[in-house]
Each structure stands twice: as structure tokens, then as C-alpha cells.
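**Student:** from the sequence below, what's the structure:
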Amino acid sequence: MFPFEHEGKSFKDVHDTLKESLWQPVPVKNMGNFQRQARPGQRFRLFKENDVYTVQPVTRDGKLTGVREVAHGLYDFAIRWKEQNKIYCGLESVISGHTAISLGSDVAYAGDMLIMNGKLKHWTNNSGHYMPPSGRHLTNICPELRDILPKKLFSNY
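**Tutor:** Below you'll find the model as predicted:
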């Protein structure tokens, strides 16, 4: 399957090395106190439809519930490693932090984002528990989420 070989290393070896070095989960780094669990109605999935960002409440196991509404405010967000095609978020003024959103699991990325009247203004890697390296926003955001989190609106924290 990988017939290519260069300097004694197969294409698969090179691919695996790059994948391990570039595309890795971001574990909780600040092991201090995990934040209080989000209560029902405080944890959301983020969507983008017709250039408008919306949020819909989710249950602890990620099932959609309630009504989808236009997003507005400063949100903490997390992309769980095991669910890399979903962005979970919560209003920073309401939720207790990133581990409340991610349920303490490893993430592909975490940070905050400012959304005003359904329009994303910027997003960052600001997370005290995860502290994702800024460059991971180029490797750990899956292609289907790159339209929702465009790199041109990213600011390194």
C-alpha cells in the first residue's frame, strides 16, 4: 500500500511521524480544579447556516435539545477529540470554563470566540486548562469546521 521508500523510511513511516507531530489531541494541561459541570441549557453546539452563527442546547451526551438561536456574546468553545466535527460552546459569563464544555476529555482545540448578532468577529486559543499551541489551529481543525472557524479571524492568545 505504501511502496515509496526514502532513506530507509517508508511513506507510511513518514506519514505516521507527521501525523503524530502535527495532529495530536490537546490534553488538559492545567490539572487544577476542573470546572463545575454545565447545567442543562448552558452547553451548546455551534452551527453556521447562511453565514449566521447559531447555537442549540445539548444534553450531556451531546444530543440536541431545545431551540436553535442566533449566537451572541463571548463564548468558550471546545472541539472534543472524539467528536472532531462538532464545536461545543457556552457563554463565558454563564459557563464555568472549557472542561465544563469538553466534559474533561482531550480536545482537538479549545479557546474563546466573540460572536455578535450571529457574526463571528474573532476566535482565539485562550484556554487556561488546555493551553493549545497556536499552530494547532492549522492542523487540528478538521476541514468541515474550517468554514466555521476561519483562520483569518484567529488571534493567538
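
**Student:** when you work out contacts or count neighbours from here on, use the C-alpha atoms and nothing else.
**Tutor:** Noted.

**Student:** now what about the strand ranked longest in the chain, what contacts it?
**Tutor:** Counting by DSSP state E, the longest strand found in the chain is strand 107-116. Contacts to strand 107-116, defined as CA atoms under 8 Å, 6 or more residues apart in numbering, come from residues 24-27, 53, 71-82, 84, 98, 120-127, 130-132, 136-137, 140-141.

**Student:** how does it look with 6 Å?
**Tutor:** 25-26, 72-81, 121-127, 140 (CA atoms under 6 Å, 6 or more residues apart in numbering).

**Student:** again with stretch 38-57
**Tutor:** Residues outside stretch 38-57 that contact it (CA under 6 Å, 6+ apart) are 58, 65-71, 87-90, 100, 118-119.

**Student:** now with 8 Å, please.
**Tutor:** Identification of contacts with stretch 38-57 by CA under 8 Å, 6+ apart yields 58-59, 64-71, 86-91, 94-96, 100-101, 115, 118-120, 148.

**Student:** report the separation between the two terminal residues of that stretch.
**Tutor:** Start-to-end span of stretch 38-57 (CA to CA, to the nearest Å) is 11 Å.

**Student:** how far does it sit from the chain's center?
**Tutor:** Per CA atoms, centre = their mean, to the nearest Å, the displacement of stretch 38-57 from the mean C-alpha position of its chain is 13 Å.

**Student:** quick check: buried residues in it?
**Tutor:** For stretch 38-57, burial by neighbour count (16 or more other CA atoms under 10 Å) applies to 38, 42-48, 53-57.

**Student:** quick one: the strands in this structure, in order.
**Tutor:** Assigned by DSSP E, the strands in the chain fall at 5-6, 9-10, 44-49, 52-57, 69-70, 73-80, 88-91, 107-116, 119-124, 154-155.

**Student:** here is a second sequence; please produce its structure as well for comparison:
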Amino acid sequence: MKNKFNQVKSLLEERKFFYTPTPIKNEGITRGYQEGQAYRLLKENGFYYMKPVIRMMSGNVNKYYDKQDRPIIANGVYIFVILCNEEYTVFCMKPERRCGHISISKGKDIYYAGEIFFNLGKIEYWNNASGHYCPLAEINRSNIHPELRSILPINLFKKFTTGN
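**Tutor:** Okay, the predicted model is just below:
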């Protein structure tokens, strides 16, 4: 019986790494956020870059489109969001006084959110720190598309808990 229990437990642990996203709702107040410059996170030759984007309507859906500006090397702290309607892209923004995760998502459901810490184009670590969305650390694989796993490496993830 104990062996069967261990097998089931092992299968459940493995399942965490399958891509079975569940939308995360905004748990905060959506009014009062500021617009800020959003970026699409790019990785090329082992270095990370930020490509400026602009949000526009596409039919009845808000979408981000690349601006003509050149990508800049990622450096410092950025907040990030993976939107439900653009699950193959990590969108980032510099955290400013009133710019937060909902400044990127406009209060819509997301698959994951947190912070990324860069040092001259390299990720030092990333986490699940988001007061509005509060994503669980344990779903960082099941809610992040496999194509993004090389962009957000699991070995550089640090679980955020209140008081960190």
C-alpha cells in the first residue's frame, strides 16, 4: 500500500511540470494604475533584451505590438506578466511608483506574474512576487508555456513569500 501511495505521489509531483494552465484572477484593485512602457522579453545568444511594445485593440481584444525602437539590454529589476491571450510571451515593465503588474495586464486574467532580476543581460533570478495576482510558486511550470521555459529557467526561480 505504501508503495502505491509513493507512486501516486510521484505522478502528482511530475504533473506539476506539465503545461496545464489555470488563469489567475486579479486579487487587487484595478483602478488607479498608471500607463508605463511595456517590453517583450527576448533572449538571444544567452543574453536578455527588452523590445518596446505598444498596446492596441485587435478586434475586441487588447494586444501588444512591437514598436520600431531597438531592443535594449535587460538590466536591473523588471516586473513581468504572462497574459492568457498571449501565453507565448513574457511582458515586462520597470516597477515605478504606480506601475505594477496590472499596468501590463490592465487587470485581466494572467497565467503568471512576478519579478525578474537582471545583471547586464543575464538573469540572476526570478520570482512570483505580485501583490495583485499572488501566483503560487508551485504552478510556475504548469502555468508557463514550455516554449518560455528556456526564457524563465526553473533553476533561477526563487519562491517569494511575504517577508522576503
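
**Student:** among the buried residues of stretch 38-57 of structure 1, list the two that are farthest apart in space.
**Tutor:** Using CA to CA, the two most remote members of the buried residues of stretch 38-57 of structure 1 are Ala38 and Lys48, lying 22.7 Å apart.

**Student:** would you list the strands of structure 1 in CSV and tack on distance to Thr17 of structure 1?
**Tutor:** Formatted as CSV, the strands of structure 1 follow (distance: least, CA to CA, whole Å):
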stretch, distance to Thr17 of structure 1
strand 5-6, 14
strand 9-10, 11
strand 44-49, 32
strand 52-57, 36
strand 69-70, 41
strand 73-80, 22
strand 88-91, 29
strand 107-116, 18
strand 119-124, 27
strand 154-155, 27
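
**Student:** count of neighbours near the aligned residue in structure 2 for Asn126 of structure 1?
**Tutor:** Aligning on TM-score structural alignment places Asn126 of structure 1 opposite Ala129 in structure 2. Neighbour count for Ala129 of structure 2, taken as other CA atoms under 10 Å: 24.

**Student:** same check on the one 5 residues further on?
**Tutor:** Cys134 of structure 2 sits with 19 neighbouring residues when counted by other CA under 10 Å.

**Student:** what about it, distance to Thr30 of structure 2?
**Tutor:** Distance of Cys134 of structure 2 to Thr30 of structure 2, given as CA to CA: 14 Å.

**Student:** just Ile116 of structure 2 next, same as before
**Tutor:** Distance from Ile116 of structure 2 to Thr30 of structure 2, by CA to CA: 22 Å.

**Student:** the more surrounded of those two?
**Tutor:** Legend: neighbour count by other CA under 10 Å for Ile116 of structure 2 and Thr30, higher for Ile116 (23 against 14).

**Student:** which non-adjacent residue is nearest that one?
**Tutor:** Trp126 (4.2 Å; CA to CA, 6 or more residues apart in numbering).

**Student:** ditto for Leu83 of structure 2
**Tutor:** Of all residues not flanking Leu83 of structure 2 in the chain, Ile110 sits nearest, at 4.5 Å (CA to CA, 6+ apart).

**Student:** which position in structure 1 pairs with the one you found?
**Tutor:** Alignment note (TM-score structural alignment): Ile110 of structure 2 maps to Val107 of structure 1.

**Student:** and its match, how many residues sit next to it?
**Tutor:** Using other CA under 10 Å, Val107 of structure 1 has 25 other residues around it.

**Student:** that one and Ile79 of structure 1: what is the separation?
**Tutor:** Val107 of structure 1 is 5 Å from Ile79 of structure 1, by CA to CA.

**Student:** who's in contact with the alignment partner in structure 1 of Asn155 of structure 2?
**Tutor:** In structure 1, Asn155 of structure 2 lines up with Lys152, judged by TM-score structural alignment. Listed by CA under 8 Å, 6+ apart, Lys152 of structure 1 has no contact partners.

**Student:** try Ala71 of structure 1
**Tutor:** Ala71 of structure 1 makes contact with 53-55, 115-119, according to CA under 8 Å, 6+ apart.

**Student:** kindly report the same for His98 of structure 1.
**Tutor:** Contact analysis of His98 of structure 1 by CA under 8 Å, 6+ apart lists 35, 76-78, 110-111, 127, 129-130.

**Student:** what does it align to in structure 2?
**Tutor:** In structure 2, His98 of structure 1 lands on His101 (TM-score structural alignment).
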